[in-house]
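Peer 1: Need coordinates for the following:
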Amino acid sequence: MKKLFTQLAVAGALITSSHAVNAADYVIDTQGAHAFVNFKIKHLGYSWLYGRFNTFKGEFSYDAANADASKISVVIDTASIDSNHAERDKHLRGDDFLNVKEHPKATFTSSSIKFSDADTATVTGDFTLNGVSKTISFDIEKVGEGDDPWGGYRVGFVGQTSIALKDYGIDYDLGPASTHVDLELSIEGIRQ
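Peer 2: Next up, the predicted model:
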């Protein structure tokens, strides 16, 4: 009888620890530069202007066994905008665009993540930019997951969306081809 109780206790511990391994919180690996917030917008309709935000942080939860319970939260330092042109970046930080003195942060917090299969999902949540919050939805794709060479465990996702500048109080006239900006979030998270 004592042996049976010992076996049940060990089995219970294994089940509990295996559940803990599946459910996990991740920190987005910005220190190792394995995550990016990129953007692009048409320039006069003739070409694409590309850029990124160099400073941001975030975290997410993900459990492959219960993927629809996933969550993500990201905070972007808007003053870190980088379009590879100092004068343009100064203009983008000003009142015509991001108004970083009054709104130094842009944020996204998910309200739901619905997976259609093991690797693709639709994320819905509140995106705040230039002091304006809107609910947006966009598709994401799981890039991969597994052990890293340093004894940790990682998972990565990429997602894209397009937002209308006027929806966020940015009404500077860039021409009819430049009313929307495409955003891309590429993240690699380290399990905590």
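Peer 1: contacts and neighbour counts: CA atoms only from here.
Peer 2: Fine.
Peer 1: On the three-state scheme, Val10 is what?
Peer 2: Following DSSP: H, G, I helix; E, B strand; the rest coil, the label given to Val10 is helix.
Peer 1: Can you report how many residues lie near it?
Peer 2: Using other C-alpha atoms under 10 Å, the number of residues around Val10 comes to 12.
Peer 1: residues touching Gly175, list them.
Peer 2: Contacts for Gly175 (C-alpha atoms under 8 Å, 6 or more residues apart in numbering) come out as Leu44.
Peer 1: And the strands in the protein?
Peer 2: Secondary structure of the chain (DSSP state E): strands located at 24-28, 36-43, 47-53, 56-62, 71-77, 81-82, 105-115, 120-129, 132-147, 153-164, 180-191.
Peer 1: other SSEs contacting the longest one?
Peer 2: Yep, that's strand 132-147 we're talking about. Using 3 or more C-alpha pairs under 8 Å, 6 or more residues apart in numbering; DSSP states H and E as the contact test, the elements touching strand 132-147 are strand 120-129, strand 153-164.
Peer 1: Out of the ones you listed, the one nearest Ile190 is which?
Peer 2: strand 153-164 (4.7 Å; C-alpha to C-alpha).
Peer 1: what's that closest one in contact with?
Peer 2: 26, 137-148, 179-191.
Peer 1: Proceed likewise with the subsequent sequence, for comparison:
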Amino acid sequence: MKKCLLRSFIPCTLLAAASMSSVALADDYKIDTNGSHASIQFRIQHLGYSWLVGRFNTFDGEFSYDEKQPEASKVKVNIATASVDSNHAERDKHLRSSDFLNVDKFPQATFVSSSFKELGDGNATMTGDLTLNGVTKPVTIDVKHVGAGNDPWGGYRRGFVGTTMITLKDYDIKTNLGPASTEVELELNVEGIRL
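Peer 2: Below you'll find the model as predicted:
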């Protein structure tokens, strides 16, 4: 009886081990904000005549990615909304007010991904929830895989760029900037260091 059980146990154990080794584990990365190798930028039309460009200077986050199973990829980003920087002090003060980002009440914006879909040629789409000004809405980000490899300091890095567009009123930002200025384009340049 013991020999029979042993004969059954060994193949099952080997099969389970083989199955586990074939399951790819995603690599985890920390977004390299310390080295300023990542950025969150935005632009919005000014009166329909030109573009106003800015960025958020303070944020952090992490992501996971597996080349063999990219659909399991995940991203989380936290943004300090008071770090908004449009290269104009008075305008930035207005952007921090309750007319726009309302940073005293909502000091942090977040993005948490919910799905990732490879499209080929390094392109993908990522969906997730963006929380801004106390409102959470789903957004879809067009993603481009920039590259991956070893760095000069013994680490391993991977980078992506993502673009999306959000509508101000969707996030309870009701200030009327004119019909050409109802949407904001966001660009996220993400370089991560593998943990």
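Peer 1: returning to what we had before: emit the ChimeraX select command for whichever of the contacts of strand 153-164 of the first structure are buried.
Peer 2: Here is the ChimeraX command that selects the buried residues among the contacts of strand 153-164 of the first structure (16 or more other C-alpha atoms under 10 Å):
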select :26,137,139,140,141,142,179,180,181,183,184,185,186,187,188,189,190,191
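Peer 1: sorry, back to before: any chance of the helices and strands packed on strand 132-147 of the first structure in a markdown table, plus distance to Tyr50 of the first structure and mean neighbour count?
Peer 2: Output for these, formatted as a markdown table (distance: least, C-alpha to C-alpha, whole Å; neighbours: other C-alpha atoms under 10 Å):
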| stretch | distance to Tyr50 of the first structure | mean neighbour count |
| --- | --- | --- |
| strand 120-129 | 18 | 20 |
| strand 153-164 | 14 | 17 |
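Peer 1: So which of these is nearest Phe97 of the first structure?
Peer 2: strand 120-129 (10.1 Å).
Peer 1: The closest one vs the second structure, average offset?
Peer 2: Aligned to the second structure and superposed, strand 120-129 of the first structure gives a mean residue distance of 0.5 Å (mean C-alpha distance after the TM-score superposition for the first structure).
Peer 1: and for that strand, what span of the second structure is it aligned with?
Peer 2: Aligned by TM-score structural alignment, strand 120-129 of the first structure falls on residues 123-132 of the second structure.
Peer 1: and if you look at stretch 93-103 of the first structure?
Peer 2: Taking TM-score structural alignment as the measure, the second structure aligns residues 96-106 with stretch 93-103 of the first structure.
Peer 1: Show the end-to-end separation of the matching stretch, please.
Peer 2: With C-alpha to C-alpha, to the nearest Å as the measure, the ends of stretch 96-106 of the second structure fall 10 Å from one another.
Peer 1: Mind listing residues that contact that stretch?
Peer 2: Applying C-alpha under 8 Å, 6+ apart, the contact partners of stretch 96-106 of the second structure are Thr81, Ala82, Val84, His94, Leu95, Leu132, Asn133, Gly134, Ile173, Lys174, Thr175.
Peer 1: The residue lying closest to the fourth one once chain neighbours are set aside: how many residues sit nearby?
Peer 2: Leaving aside its chain neighbours, His94 of the second structure sits nearest to Phe100 (7.4 Å; criterion: C-alpha to C-alpha, 6 or more residues apart in numbering). Applying other C-alpha under 10 Å, we find 16 residues neighbouring Phe100 of the second structure.
Peer 1: swap in Asn130 of the first structure?
Peer 2: Asn130 of the first structure: 21 neighbours (other C-alpha under 10 Å).
Peer 1: go on, Gly35 of the second structure?
Peer 2: A total of 8 residues lie near Gly35 of the second structure under the criterion other C-alpha under 10 Å.
Peer 1: Map it across to the first structure for me.
Peer 2: Gly35 of the second structure maps onto Gly32 in the first structure, by TM-score structural alignment.
Peer 1: OK, contacts around the aligned residue in the second structure for Asp63 of the first structure?
Peer 2: Structural alignment (TM-score structural alignment) places Asp63 of the first structure against Asp66 in the second structure. Residues in contact with Asp66 of the second structure (C-alpha under 8 Å, 6+ apart) are Ala24, Leu25, Ala26, Asp27, Ala72, Ser73.
Peer 1: for Ile141 of the second structure, same thing?
Peer 2: With contact set as C-alpha under 8 Å, 6+ apart, Ile141 of the second structure has these partners: Thr125, Met126, Thr127, Gly162, Thr163, Thr164.
Peer 1: Now the second one: closest residue in space, sequence neighbours ignored.
Peer 2: Distances taken as C-alpha to C-alpha, 6+ apart put Phe116 closest to Met126 of the second structure, at 4.4 Å, once the chain neighbours are dropped.
Peer 1: Verify the stated contact: that neighbour with Thr127.
Peer 2: Yes: between Phe116 of the second structure and Thr127 there is a contact at 6.6 Å, judged by C-alpha atoms under 8 Å.
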